[in-house]
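Q: give me coordinates for this.
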Amino acid sequence: MNRLKVVFAEKNIQSKWVSEQLGVSRATVSKWVNNSSQPSLEMIGKLAKLLDVDYTELLKLDRKSDNN
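A: Model (predicted):
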């Protein structure tokens, strides 16, 4: 879910705002952004709607991460 970090930066969105909008903790959003955990498919849909992006944008692989 490294794409979240990119989308947040592109749209100048803070994790705190996302957590408040989705009713989850900031720690949960932080884990998604840092790849410590992944959101459910339902939550990916909610994130996509909230961030005004297609859900496939959130599922794209970050090629740099694949090489780690």
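Q: from here on, just use CA atoms for contacts and neighbour counts.
A: Noted.
Q: contact partners of whichever strand or helix holds residue 57?
A: Element membership for residue 57 (DSSP states H and E) is helix 55-59. With contacts defined as Cα atoms under 8 Å, 6 or more residues apart in numbering, helix 55-59 is touched by 1, 3, 4, 44, 45, 47, 48, 49.
Q: would you do the same for the sequence below? I want to compare the two.
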Amino acid sequence: MNKIKRYNRIKAVLADSGKSNKEIAEHFKIQEETVSRWMSNKAQPSLQRLFELAEFLDVDVRTLIVSNKS
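A: Coordinates of the predicted model:
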């Protein structure tokens, strides 16, 4: 079984913000499936999109990614 490596914290940040996949998809004019794939770490947004997402969620972009340091 392939374990998916976590690179982003989008799911957790969305839960804290009260925003939904649908709101993100509508705002960025993308499919909800794309947002779902980001949340499950099956795909990653581009760096530019990550910054745009942070702006939309009103969070520091660093909160959207998993630290590489323990």
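Q: would you pull the TM-score for this pair?
A: Taking TM-score structural alignment, normalised by the length of the first structure as the basis, the two superposed chains have a TM-score of 0.83; 63 aligned residues with a Cα RMSD of 1.8 Å.
Q: residues in the second structure aligned with the helix holding residue 57 of the first structure?
A: Using TM-score structural alignment, the residues of the second structure aligned to helix 55-59 of the first structure are 61-65.
Q: chain center to the matching stretch: distance?
A: 9 Å (Cα atoms, centre = their mean, to the nearest Å).
Q: ok, back up a step: top of the contacts of helix 55-59 of the first structure by neighbour count?
A: residue 4 (22 neighbours; other Cα atoms under 10 Å).
Q: how far away is the spatially most central residue of the second structure from residue 56 of the second structure?
A: Centroid-nearest residue in the second structure, with Cα atoms, centre = their mean: residue 10, separated by 3.1 Å. Separation of residue 10 of the second structure from residue 56 of the second structure (Cα to Cα, to the nearest Å) stands at 12 Å.
Q: aligned partner of residue 21 of the second structure in the first structure?
A: So residue 21 of the second structure corresponds to residue 15, using TM-score structural alignment.
Q: hang on, its match packs against residue 31?
A: No - look at residue 15 of the first structure against residue 31 with Cα atoms under 8 Å: they stay out of range, at 10.4 Å.
Q: give me the more crowded residue out of the two.
A: residue 15 (19 against 14).
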